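# The sequence isn't on hand, but the structure is:
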């Protein structure tokens, strides 16, 4: 491990901002752990359906605050895209490189799961059982599609002030929730909601929004606004969707999800200094670099890893606690923590099998990318 850390340290350009990579690793791993903790596959009368402990255990809701890290993902994306584009690289080669790294791994997931679904249906597995894992695997692709659109539009949106998309989200929520407007208005928030942290990242790349006062305003103001929306405006306390609930903060992004993202952006900016100091240590930087080199693979295959462990557990002929049982009590939570290491092992297997679709080059150039 020391030799690997030393090689990664030697391959890292001296001007690389390691704190940005640490934030991206945190965002990706936050999504992974969040999904593994709040997603259950329950076996009921021979059918597999999705469930969430957030529906049965309201005290578990703070988990969604800690692990719903999509705003940080878009914050870093805005920073990386803006910085890369403003370096004078022609638009088409720049975009082709970024889209290739996004969609090559996606193609692998789609092909594998199309084959899996076909085999299951041909074997007589009921449609609901097939649909449940497919929904878990494919749902993250919506966020990648939005991310790809914002990336392609970087020359246009990188100079947009974050207040403008924030105002769009607020207006849409007033119309669709406060005035009972049509539900399709929420589609505007799919782009505008994630454009807020993306444009904050773009402003950060241009040298703005770096003073600590602004960052504290984002953190405290975003947190207070979110608390007020939950307490007095009827927004759900959970920052992720809960099966069975009629309203989600993420589908489409609500004003509460966006203000929560503002708080996350402020916290991320305040953590840059400590993260830069931490990632000067070769071991810490090696861990961050390895996660970043496989970030898309981890993001795309983590649900498959959980599903694979769950499916193998079914071969025992027993409904295993924390794996196949209804997440309706603290015992399920304790049992689920015991399954996390097996999920991680399964994810490592997926990464070993499919990381090649993400890798551009194993050389020093790979670590030098933004």
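Arrived safely, thanks for sending. Note that this is a predicted model, so its numbers are computed, not measured. Numbering: from 1, shown residues only.

# C-alpha from now on. contacts and neighbour counts both.
Will do.

# Buried residues of stretch 141-151, list them for me.
Going by neighbour count (16 or more other CA atoms under 10 Å), the buried part of stretch 141-151 is 144, 146-148, 150-151.

# ok, these vs residue 347, which is closest?
Taking CA to CA as the measure, residue 347 lies nearest residue 144 of the buried residues of stretch 141-151, at 19.4 Å.

# show me what contacts the closest residue to that closest one other than its chain neighbours?
Using CA to CA, 6 or more residues apart in numbering and skipping the chain neighbours, the partner closest in space to residue 144 is residue 102 (7.7 Å). If a contact means CA atoms under 8 Å, 6 or more residues apart in numbering, then residue 102 has 144, 148, 296, 358 as its contacts.

# element containing the third one, please.
Using DSSP states H and E, residue 296 maps to helix 295-314.

# Check residue 101 too.
Assessed by DSSP H and E, residue 101 sits inside helix 91-122.

# What residues sit buried inside that helix?
Result for helix 91-122 [16+ other CA under 10 Å]: buried residues 95, 98, 102-103, 105-106, 108-109, 113, 117.

# okay, the angle between that helix and helix 295-314?
Put simply, helix 91-122 runs at 10 degrees to helix 295-314, going by axes from the mean of the first three to the mean of the last three CA atoms, to 10 degrees.

# Buried residues, the following helix or strand past helix 91-122. List them.
Next in sequence after helix 91-122, counting helices and strands by DSSP H and E, comes helix 127-138. Buried residues in helix 127-138, counting neighbours by 16+ other CA under 10 Å, are found at 129-130, 133-134, 136-137.

# May I ask which two of those are separated the most?
The span of the buried residues of helix 127-138, defined through CA to CA, is set by 129 and 137 at 13.3 Å.

# before we move on, back to that, and which of the contacts of residue 102 is nearest residue 173?
residue 144 (23.2 Å).

# ok, so of the buried residues of stretch 141-151, who is nearest residue 230?
Once CA to CA is applied, the member of these that ends up nearest residue 230 is residue 146, at 25.7 Å.

# What residues does the closest one make contact with?
190-191, 194.

# so who does residue 263 touch?
Residues near residue 263 by CA under 8 Å, 6+ apart: 218-223.

# Residue 159 belongs to a strand, doesn't it?
No: read with DSSP: H, G, I helix; E, B strand; the rest coil, residue 159 is coil and lies in no strand.

# That one and residue 202 touch, don't they?
Yes: taking contacts as CA atoms under 8 Å, residue 159 lies within contact range of residue 202: 7.2 Å.

# For these two, indicate the residue with more neighbours.
Between residue 159 and residue 202, residue 202 has the larger neighbour count (other CA atoms under 10 Å), namely 30 against 14.

# want to compare, so here's the second one:
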């Protein structure tokens, strides 16, 4: 591999910031409040809406995010090794960067739920708030796993690039076939690893220049081929045309989406690099990139607070929130999305200290690093499986603190 270029790839930073902003706006669009007979209800405003499935073809950017994560992780790891760093130090750094801001977010959620219970808020609303808070945390668990395995997968990529990515992709295909043909639905959740690991591995090809070395024609054909297969899977009913539905568990539709997005990214990189140097764009991208996890972890509490405020306003004034997908609802969306983006930015600005805090000297023990990753995964998976309650939030925070202590020397 050629020596790494100095400095950051601002074009890739711009793409990562774009992905985070799209996630925030998408979740804000889905957050809805309606008034039922029993009072306010938190609903998914996009559920059953005919406009949502076509929208997901544009806003399902999680495959691209993992490709970019593979690109950035590969560059960061190779630079660390050039400075004499170790794989354990890289893993410890990722645990610190991902889990430290999560401790504050999850702890605050637990306190907030406790206050709702004490205030006499109906248990159904408290449960819904806890469930909605925990939903996006799947990304934290999966990204932590992918980044923890990155040093080993980089080594496999350097030895046999095609074999390593094909091995991961084949595993994803086998799991998908077993799930679909044999009706083994539970086995599909193994693709929470293999689908996203394959896309991370694709990011390694982008980082080391192998994709850029392909002809323009080859990349166009690869992208159009992936789009054609994806469209065929929708028309034949193999996969849902709603790409958000393909998230849980991840399906091969997301692999095809990732291939198409990566082909487009490789073609647009020169243009994106030029755009990323414009002062205003660079300022926004720099703000988001330095606070990626903080933005991700706090945008849902912001949306829940906005939904709660809307419900309180409706109950106190008698104003009925517009029904999702109605004309009145669409007219209020620009203001709603703007407020969501602005309040999330304020929260990220105020709460990013954990993500930006310098890491203490990491452990040199691979066992301690592995224990840290497992403890962190256990804490997040607990919230995903059992939902977020006062009890599970407390237990998750304790597990994350254990993980952070294990990575210290």
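Noted; the coordinates are in hand. Owing to the predicted nature of the structure, the values given are computational and were not obtained by experimental measurement.

# What is the equivalent residue in the second structure for the residue nearest to residue 144 of the first structure?
Taking TM-score structural alignment for the superposition, residue 102 of the first structure sits opposite residue 98 in the second structure.

# now its match: how far from residue 292 of the second structure?
As for residue 98 of the second structure, its distance to residue 292 of the second structure is 10 Å (criterion: CA to CA, to the nearest Å).

# Next: residue 308 of the second structure.
According to CA to CA, residue 308 of the second structure stands 25 Å off from residue 292 of the second structure.

# What are the boundaries of the helices in the stretch 201-350 of the first structure?
According to DSSP state H, counting those that start in this stretch, the stretch 201-350 of the first structure carries its helices in the segments 212-232, 255-270, 272-278, 282-293, 295-314, 330-354.

# would you list those in CSV and tack on distance to residue 169 of the first structure?
Below are the helices of the stretch 201-350 of the first structure laid out as CSV (distance: least, CA to CA, whole Å):
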stretch, distance to residue 169 of the first structure
helix 212-232, 13
helix 255-270, 6
helix 272-278, 28
helix 282-293, 31
helix 295-314, 26
helix 330-354, 34
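
# Out of those helices, which is the most enclosed?
Ranked by mean neighbour count, the helices of the stretch 201-350 of the first structure are led by helix 255-270 with a mean of 25 (mean count of other CA atoms under 10 Å).

# mean shift between it and the second structure?
Comparison of helix 255-270 of the first structure with the second structure after fitting gives an average deviation of 1.6 Å (mean CA distance after the TM-score superposition for the first structure).

# What range does that helix cover in the second structure?
So helix 255-270 of the first structure is aligned with residues 252-267, judged by TM-score structural alignment.

# centre of the chain versus that stretch, how much separation?
Relative to the chain's own centre, stretch 252-267 of the second structure is displaced by 16 Å; criterion: CA atoms, centre = their mean, to the nearest Å.

# now swap in stretch 112-122 of the first structure and tell me
Counting by CA atoms, centre = their mean, stretch 112-122 of the first structure comes out at 26 Å from the chain centroid.

# can you check stretch 167-180 of the second structure too?
Centroid displacement of stretch 167-180 of the second structure relative to its chain, using CA atoms, centre = their mean, is 22 Å.

# Same check on stretch 329-347 of the first structure?
Computed by CA atoms, centre = their mean, the chain-centroid distance of stretch 329-347 of the first structure equals 20 Å.

# Just give the closest residue to the aligned partner of residue 26 of the second structure in the first structure, not the sequence neighbours.
Counting by TM-score structural alignment, residue 26 of the second structure lines up with residue 34 in the first structure. Distance criterion CA to CA, 6+ apart; nearest residue to residue 34 of the first structure, sequence neighbours excluded, is residue 67 at 4.9 Å.

# State the number of residues packed around the counterpart of that neighbour in the second structure.
Matched to the second structure by TM-score structural alignment, residue 67 of the first structure sits across from residue 59. A total of 15 residues lie near residue 59 of the second structure under the criterion other CA under 10 Å.

# my read: residue 59 of the second structure touches residue 26, true?
Yes: between residue 59 of the second structure and residue 26 there is a contact under CA under 8 Å: 7.3 Å.

# residues shared between the contacts of the two?
Listed contacts common to residue 59 of the second structure and residue 26 are nil; contacts here mean CA under 8 Å, 6+ apart.

# Next, find the distance separating the match of residue 26 of the second structure from residue 158 of the first structure.
Separation of residue 34 of the first structure from residue 158 of the first structure (CA to CA) stands at 29 Å.

# quick one: which of the two has more around it?
For residue 34 of the first structure versus residue 158, the count of surrounding residues by other CA under 10 Å is larger for residue 158: 26 against 19.

# Spit out the contact partners of the residue lying closest to the more buried one once chain neighbours are set aside.
Closest residue to residue 158 of the first structure apart from its sequence neighbours, by CA to CA, 6+ apart: residue 202 at 5.2 Å. Residues near residue 202 of the first structure by CA under 8 Å, 6+ apart: 75, 78-83, 158-159.

# now swap in residue 71 of the second structure and tell me
Contacts of residue 71 of the second structure by CA under 8 Å, 6+ apart are 200, 203-207.

# In the second structure, what residue corresponds to residue 203 of the first structure?
Alignment note: residue 203 of the first structure maps to residue 205 in the second structure; criterion TM-score structural alignment.

# From the structure, what's the count of residues near its match?
Each residue near residue 205 of the second structure was counted by other CA under 10 Å, and the total is 20.

# cool, and the one 4 residues further on?
Applying the criterion other CA under 10 Å, we find 13 residues in the vicinity of residue 209 of the second structure.

# Would you check how far apart it and residue 5 of the second structure are?
12 Å.

# and if you look at residue 155 of the second structure?
Per CA to CA, residue 155 of the second structure is found 20 Å from residue 5 of the second structure.

# between the two, which one's more packed in?
Taking neighbours as other CA under 10 Å, residue 155 of the second structure and residue 5 compare with residue 155 leading, 12 against 9.

# Residue 141 of the second structure pairs with which position in the first structure?
Using TM-score structural alignment, the equivalent of residue 141 of the second structure in the first structure is residue 145.

# For its match, pull up the helix or strand it's in.
Assigned by DSSP H and E, residue 145 of the first structure falls in helix 140-152.

# What is the mean deviation of that helix from its aligned residues in the second structure?
Looks like 1.1 Å for helix 140-152 of the first structure (mean CA distance after the TM-score superposition for the first structure).

# Could you give the separation of that helix from the chain centroid?
Counting by CA atoms, centre = their mean, helix 140-152 of the first structure comes out at 11 Å from the chain centroid.

# so it versus helix 91-122, what angle?
Note on geometry: by the same axes, to 10 degrees, helix 140-152 of the first structure and helix 91-122 are set 170 degrees apart in direction.
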